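> Below is the sequence, then the predicted model.
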Amino acid sequence: MPRLILLCGLPGSGKTTLAKRLAAEIPAVRLCPDEWMADLGIDLFDEQTRDRLERRFWEHAQDLLGLGRSVILEFGFWARSERDEKRSGARALGVAVELHYLAAPIDELCRRLEARNAEGRPGTVPISRESLAEYATVFQAPDADELGLFDEPPACRRG
């Protein structure tokens, strides 16, 4: 059965690492706006383009789910409303929806971002501690009640 998997977390929380692992294990189609924007030479901070790309990815994800393919959306999902929208949309298609919330303290996120930037990985931009602290003030972390609205991963992937 196809599944929609949402990865939620701030920069440096490990979304891409988890998404790549899950995509190979399940298998699933992984949609990552950062990678696409970088490949197309688009400024990763161009919010208008990011919004358009994420909307198009969501349309594509629904098509893939309808065809029986599992999909991983690596958007960050900083707002509860975004998570609710995707959960409701996928459930309307009869698809299970997982939410993976990746959290880490700001110091750890900064350490990971510094290491990632030092590697010079494509599709990454330097993010300052100040920016990360600002992002943390607008990020709406899912609470236990919200997490309970999502499906558990299959037993073969738990643990």
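Noted; the coordinates are in hand.

> contacts and neighbour counts: CA atoms only from here.
OK.

> so the residue in the chain sticking out farthest from the centre is in which element?
Within the chain, the residue lying farthest from the chain centre (Cα atoms, centre = their mean) is A118, at 22.6 Å. Element membership of A118, judged by DSSP states H and E, is helix 106-119.

> Use this one as the comparison:
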Amino acid sequence: MTAIPTLHFMCGKMAAGKSTLAAQIAKTQHAVLLVEDDWLSTLYPEEVRSLADYIQYSERLKKTLQPHVEDLLGKGISVVLDFPANTVSQRRWFTSLIAATGVEHCLHYVDKPDEVCKAQLKIRSQNLPAGSPFTTDEAFDAITRFFEPPQSSEGFMIQQYQQE
């Protein structure tokens, strides 16, 4: 019996554990894992210095990868996108992928309190060079103010993970 191809994608605040979960899902589901941070740091290593830069290069990357993701899904291969689905606007891309392919999907919502995310951010940032973007409590607060939890009215199949 062949598994039904599924598009998996992540929602949650910075440092909530989305990337760890994405890697686990890819492994257990034998899916292709595409990680936005890896692509951006390889393709645009010096260009992403602000939130505005991130938005610009993230949109460019999504346009580039969309046909590839659609092709994988069309060939019956499940895909895990470690790209944020943290705002209604960001989730539109995933909606377009689902509409174009007609595949099953799951929005994995990692719901953790700010304090937990900030503690995890400190741990994650320990090995980064001083001054790296998006590593401080201030950066967390600045980005988190845009966060919009997914709503059932958006039409996604949502699996929620809460603080243990």
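Yep, it's here. Quantities reported herein were computed from a predicted structural model and do not represent experimental measurements.

> Where in structure 2 does the very next helix or strand once past the helix holding A118 of structure 1 fall?
Using DSSP H and E, the helix or strand that follows helix 106-119 of structure 1 towards the C-terminus is helix 129-138. Mapped onto structure 2 using TM-score structural alignment, helix 129-138 of structure 1 spans residues 137-146.

> which position in structure 2 aligns with the residue farthest from the centre of structure 1?
Under TM-score structural alignment, A118 of structure 1 pairs with Q126 in structure 2.

> list the helices and strands the longest helix anywhere in structure 1 packs on?
If each helix of structure 1 is counted by residues according to DSSP state H, the longest one is helix 47-66. With contacts defined as 3 or more Cα pairs under 8 Å, 6 or more residues apart in numbering; DSSP states H and E, helix 47-66 of structure 1 has these neighbours: helix 33-39, strand 71-76.

> which of the ones you listed is buried the deepest?
Of all the helices and strands packed on helix 47-66 of structure 1, strand 71-76 carries the top mean neighbour count, a mean of 23, counting by mean count of other Cα atoms under 10 Å.

> Just give me the mean distance for it relative to structure 2.
On superposition with structure 2, the average gap between strand 71-76 of structure 1 and its aligned counterparts reaches 1.1 Å (mean Cα distance after the TM-score superposition for structure 1).

> The next helix or strand after that strand packs against which elements?
The helix or strand immediately downstream of strand 71-76 of structure 1 is helix 80-92, counting by DSSP H and E. In terms of contacts (3+ Cα pairs under 8 Å, 6+ apart), helix 80-92 of structure 1 is packed against strand 96-101.

> what range in structure 2 matches the strand it packs on?
Going by TM-score structural alignment: strand 96-101 of structure 1 matches residues 104-109.

> before we move on, the earlier item: tabulate the helices and strands packed on helix 47-66 of structure 1 in a markdown table, adding columns for distance to E82 of structure 1.
Shown next, in a markdown table, are the helices and strands packed on helix 47-66 of structure 1 (distance: least, Cα to Cα, whole Å):
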| stretch | distance to E82 of structure 1 |
| --- | --- |
| helix 33-39 | 15 |
| strand 71-76 | 10 |
